[in-house]
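*Asks:* Please find the sequence and the predicted model below.
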Amino acid sequence: MRKAWLTGVDKDSGRSYEHRREWVESRLIELAGVFSIDIAAYAVMSNHLHVVLRIDIESANRWTDREAVEHWHQLFKGTEITQKFLKCEIIESHEINALKHSIALYRSRLSDISWFMRCLNEPIARMANKEDKCTGHFWEGRFKSQALLDEAAVLACMAYVELNPIRAKMANTPETSDHTSLKLRVKAALKGKQPEKLLPFIGNECLKQPKGIQFSLKDYLELVDETGRILRDDKRGFISASASKILTRLNISSDNWIHITSEFGKLFHGPVGTLQELTSYCEHLGKRRRHFAHCCDYLQTS
């Protein structure tokens, strides 16, 4: 039986595996530059990982055939035909259909969360097994995912993820939370920038703006900072008017916001969104019953 913390510190042996958190974070950032999937938030904890992703199928469809193959070859060798294609060698007529099939397959996989997680988990497992001088499963099981159906769900989940180290008492303040997207955002913000490999905040106006989160980064950082202080001090606390701009727009009460960002994982076990969005989601999937509808109340003013 294999017994060791995936990262963190093994309490029995005292051996530290903290360096593996850097492995996970580095691989995440690397994959963001390869896949047509954006990272909105992440937190690499001692024994698990949280990540908020946005699938960008439109971007993958805009890639040229060559770009799609180039992206895939950053991760895998591809086929002899795709290798010939990148080398600008002659593709025989009987090879064209196989080439087209490979390109379509790569384009699809590079906007697929399952493939994203596979490309994240497998290299980490190999590195850990090599370090531990053993073989076999490294991750406990397959990842779990939830659909975030609207802005409120996305922002609440992002804050929940980025405040994980605060709740776990691994950090005192959000900006000192190692191996989180929030620390990257704060570090870049101090220079008047945003991290290149994270989905950016683009303000309240999306006209002629690149893709991104349609809120002010400053407002979000203030909101998360005050939320983190409340969680860290274990007090009811309150969120100031300046920091609650996002909550006003989302029509979420401060009490509900604190409840969601501290217990998101317990409150929601399926798709997350307002009742209207959940209804549309279920209709799209042909589901007659709206499971988890009672949780929608948290995403509106009480």
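*Replies:* Arrived safely, thanks for sending.

*Asks:* C-alpha only now, for contacts and for neighbours.
*Replies:* OK.

*Asks:* For the stretch 201-302 of the chain, which segments count as helices?
*Replies:* 217-233, 245-250, 254-267, 275-284 (DSSP state H, counting those that start in this stretch).

*Asks:* where's the longest one relative to the chain centroid, distance-wise?
*Replies:* Once both centres are worked out by C-alpha atoms, centre = their mean, to the nearest Å, helix 217-233 turns out to sit 19 Å from its chain's centre.

*Asks:* quick revisit: just send the helices of the stretch 201-302 of the chain back as JSON lines, with distance to residue 189 and mean neighbour count too.
*Replies:* Formatted as JSON lines, the helices of the stretch 201-302 of the chain follow (distance: least, C-alpha to C-alpha, whole Å; neighbours: other C-alpha atoms under 10 Å):
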{"stretch": "helix 217-233", "distance to residue 189": "9", "mean neighbour count": "19"}
{"stretch": "helix 245-250", "distance to residue 189": "18", "mean neighbour count": "17"}
{"stretch": "helix 254-267", "distance to residue 189": "23", "mean neighbour count": "18"}
{"stretch": "helix 275-284", "distance to residue 189": "33", "mean neighbour count": "16"}
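
*Asks:* how about CSV for the ones you listed, with distance to residue 154 added?
*Replies:* Listed next are those as CSV, based on distance: least, C-alpha to C-alpha, whole Å:
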stretch, distance to residue 154
helix 217-233, 12
helix 245-250, 11
helix 254-267, 11
helix 275-284, 13
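
*Asks:* give me the number of residues near residue 34?
*Replies:* When counting by other C-alpha atoms under 10 Å, one arrives at 19 neighbours for residue 34.

*Asks:* ok, now how distant is it from residue 105?
*Replies:* Distance, residue 34 to residue 105, by C-alpha to C-alpha, to the nearest Å: 15 Å.

*Asks:* Give me the longest helix you can find in this protein.
*Replies:* Ranked by residue count, the top helix of the chain under DSSP state H comes out as helix 113-132.

*Asks:* on contacts alone, who are the packing partners of that one?
*Replies:* helix 19-32 (3 or more C-alpha pairs under 8 Å, 6 or more residues apart in numbering; DSSP states H and E).

*Asks:* for the helix it packs on, which positions count as buried?
*Replies:* Judged by neighbour count using 16 or more other C-alpha atoms under 10 Å, the buried positions of helix 19-32 are 20-21, 23-25, 27-29, 31-32.

*Asks:* Of those residues, just say which sits nearest to residue 46.
*Replies:* The closest of the buried residues of helix 19-32 to residue 46 turns out to be residue 21 (C-alpha to C-alpha; 7.6 Å).

*Asks:* Isn't that closest one up against residue 45?
*Replies:* Yes - counting by C-alpha atoms under 8 Å, residue 21 does reach residue 45; the two are 7.4 Å apart.

*Asks:* Against that first model, consider the following:
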Amino acid sequence: MPMPRNQQVCVEDTPYYHCVSRCVRRAYLCGEDTVTGTSYEHRRGWVENRLLFLAGVFSMDICAYAVMSNHLHVVLHINTEKAESWSSLEVVERWHKIHQGTHFTRQCTAGEKLPKSVMEFVEASVMVYRKRLADISWFMRELNEPIARKANIEDNCTGHFWEGRFKSQALLDEAALIACMAYVDLNPLRSNISNVPEESDFTSIKRRVGAAEMKTQPKTLFPFVGSPRKDMPSGLPFKLVDYLELVDITGRIIRKDKQGVIDVSCLSILQRLNVSSETWLCIAAYFEALTGRVVGHEQSIDCYCQSHQRHRKPSREQIKLLV
């Protein structure tokens, strides 16, 4: 029996999660159907635009994403502090960007003076909206449902477009986080969709490389802020240049279908994360296949199991990559 989503996602364990949604029909989400010759490439734009739009509505930060032919990957950071900092009015205004809300919440955003009893109802709605805007399940629902409706209309059919449940993995530590991000960013290379990461359309890596050429970082993505330190700003705990170099070299090795040692210039970030070069190559190529619901060093997973009173730990095959 699948584990309830509220037991899979716990911000106290980690704010980082890898989510995957897959299509249930043979028809492609994107790309070209080799049987019918129909191109669905334009749907990549649907997904990317919706994803980046929702990042500006929810208290979710996008660390990495890749829109593939019949599935999509996204690595999310749940920003609970941001959600709690919003005023009641801001919560309602954000919710109204994706739903109509109630008659009373619309009156509130219109600036109408409401009696105390009505304001109590509005505040109750605010509590619900605030919780939803920090919920991964709601984020994925608001991402997938509009895409499914548009695709069904275009395909002139009804029924499910996505699998019933999206897959989620808890990324317990920095090693798991960077490994998953690289895995997502390198998806198009492994699938022979592109030759180099910066040419991978509708991916976070292309957006980051494009911004880096302008000596900046994309505002729509969670920024890299450097190694962990005191008074660290909100962002990914790595240096952008280290990550881009790591992805570039890993992509070259994967693309050439070679086994070997990563260039010495990239070893510093792997050493800090206690990940060997050989292990890194395996992680970058087979992350999703060789990991379970939670990913991290063995110690991180042990702490997770103890805190959740889990008697059945992930298999050794699932955790040995990050030991």
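*Replies:* Perfect, thanks for sending it. Small disclaimer: the values here were computed from a predicted structure and weren't measured.

*Asks:* ok, back up a step: quick one: closest of the helices of the stretch 201-302 of the first structure to residue 203 of the first structure.
*Replies:* Of all those, it is helix 217-233 that lies closest to residue 203 of the first structure, at 7.0 Å by C-alpha to C-alpha.

*Asks:* Helices of the stretch 1-150 of the first structure, residue ranges please.
*Replies:* Counting by DSSP H, counting those that start in this stretch, the helices of the stretch 1-150 of the first structure are 19-32, 57-62, 65-73, 80-86, 96-109, 113-132.

*Asks:* What sits closest to the most centrally placed residue in the second structure if chain neighbours are left out?
*Replies:* For the second structure, the residue nearest the mean C-alpha position is residue 75 (2.1 Å; C-alpha atoms, centre = their mean). Excluding its sequence neighbours, the residue lying closest to residue 75 of the second structure (C-alpha to C-alpha, 6 or more residues apart in numbering) is residue 18, at 4.4 Å.

*Asks:* Make sure that neighbour is indeed in a strand.
*Replies:* Yes - judged by DSSP: H, G, I helix; E, B strand; the rest coil, residue 18 of the second structure forms part of a strand.

*Asks:* what's near enough to touch whatever residue of the first structure lines up with residue 27 of the second structure?
*Replies:* In the first structure, the residue paired with residue 27 of the second structure is residue 4, using TM-score structural alignment. Residues near residue 4 of the first structure by C-alpha atoms under 8 Å, 6 or more residues apart in numbering: residue 10.

*Asks:* Quick check: residue 4 of the first structure vs residue 172 of the first structure, distance?
*Replies:* The gap separating residue 4 of the first structure from residue 172 of the first structure is 26 Å, by C-alpha to C-alpha.

*Asks:* Most distant residue from the centre of the second structure?
*Replies:* Farthest-out residue of the second structure from its mean C-alpha position, per C-alpha atoms, centre = their mean: residue 115, at 41.3 Å.

*Asks:* now for that residue: what does it line up with in the first structure?
*Replies:* So residue 115 of the second structure corresponds to residue 92, using TM-score structural alignment.

*Asks:* Alignment lookup: residue 216 of the second structure to the first structure.
*Replies:* Matched by TM-score structural alignment, residue 216 of the second structure corresponds to residue 193 in the first structure.

*Asks:* nearest residue to the residue opposite residue 249 of the second structure in the first structure once aligned other than its sequence neighbours?
*Replies:* If you follow residue 249 of the second structure across to the first structure using TM-score structural alignment, you land on residue 226. Closest residue to residue 226 of the first structure apart from its sequence neighbours, by C-alpha to C-alpha, 6+ apart: residue 239 at 6.2 Å.

*Asks:* can you pull the contacts of residue 38 of the second structure?
*Replies:* residue 32.

*Asks:* again, but for residue 50 of the second structure
*Replies:* By C-alpha under 8 Å, 6+ apart, the neighbours of residue 50 of the second structure are residue 143.

*Asks:* Now do the same for it: its match in the first structure.
*Replies:* Match for residue 50 of the second structure (TM-score structural alignment): residue 27.

*Asks:* Check the gap between its match and residue 127 of the first structure for me.
*Replies:* Taken as C-alpha to C-alpha, the span from residue 27 of the first structure to residue 127 of the first structure is 12 Å.

*Asks:* what do you get for residue 192 of the first structure?
*Replies:* With C-alpha to C-alpha as the criterion, residue 192 of the first structure and residue 127 of the first structure are 36 Å apart.

*Asks:* if we can go back for a sec, in this structure the residue nearest to the centre of the second structure contacts residue 55, no?
*Replies:* No - Residue 75 of the second structure is beyond contact range of residue 55, at 11.7 Å (criterion: C-alpha under 8 Å).

*Asks:* Could you pull out the residues contacting both of those two?
*Replies:* In terms of C-alpha under 8 Å, 6+ apart, residue 75 of the second structure and residue 55 are both contacted by the residues residue 62.

*Asks:* which residue sits closest to the counterpart of residue 272 of the first structure in the second structure, ignoring its sequence neighbours?
*Replies:* Residue correspondence to the second structure (TM-score structural alignment): residue 272 of the first structure is matched to residue 295. Closest residue in space to residue 295 of the second structure, ignoring its immediate chain neighbours: residue 171 at 5.1 Å, by C-alpha to C-alpha, 6+ apart.

*Asks:* what's the counterpart of that neighbour in the first structure?
*Replies:* That one, residue 171 of the second structure, aligns with residue 148 by TM-score structural alignment.

*Asks:* Just list the residues touching that match, thanks.
*Replies:* Contacts here follow C-alpha under 8 Å, 6+ apart; on that basis residue 148 of the first structure touches 154, 271-273.

*Asks:* Look at residue 192 and residue 127 of the first structure and report which has more neighbours.
*Replies:* Taking other C-alpha under 10 Å, residue 192 of the first structure and residue 127 do not tie; residue 127 has more neighbours (14 against 8).

*Asks:* What residue in the second structure is paired with that one?
*Replies:* Counting by TM-score structural alignment, the partner of residue 127 of the first structure is residue 150.

*Asks:* what's the answer for residue 238 of the first structure, then?
*Replies:* Mapped onto the second structure by TM-score structural alignment, residue 238 of the first structure lines up with residue 261.

*Asks:* doesn't residue 285 make contact with residue 254 of the second structure?
*Replies:* Yes - between residue 254 of the second structure and residue 285 there is a contact under C-alpha under 8 Å: 7.3 Å.

*Asks:* Can you check which residues contact both of the two?
*Replies:* residue 190.

*Asks:* coming back round to it: pick the most buried one from the helices of the stretch 1-150 of the first structure.
*Replies:* Most buried of those by mean neighbour count (mean count of other C-alpha atoms under 10 Å) is helix 65-73; its value is a mean of 19.
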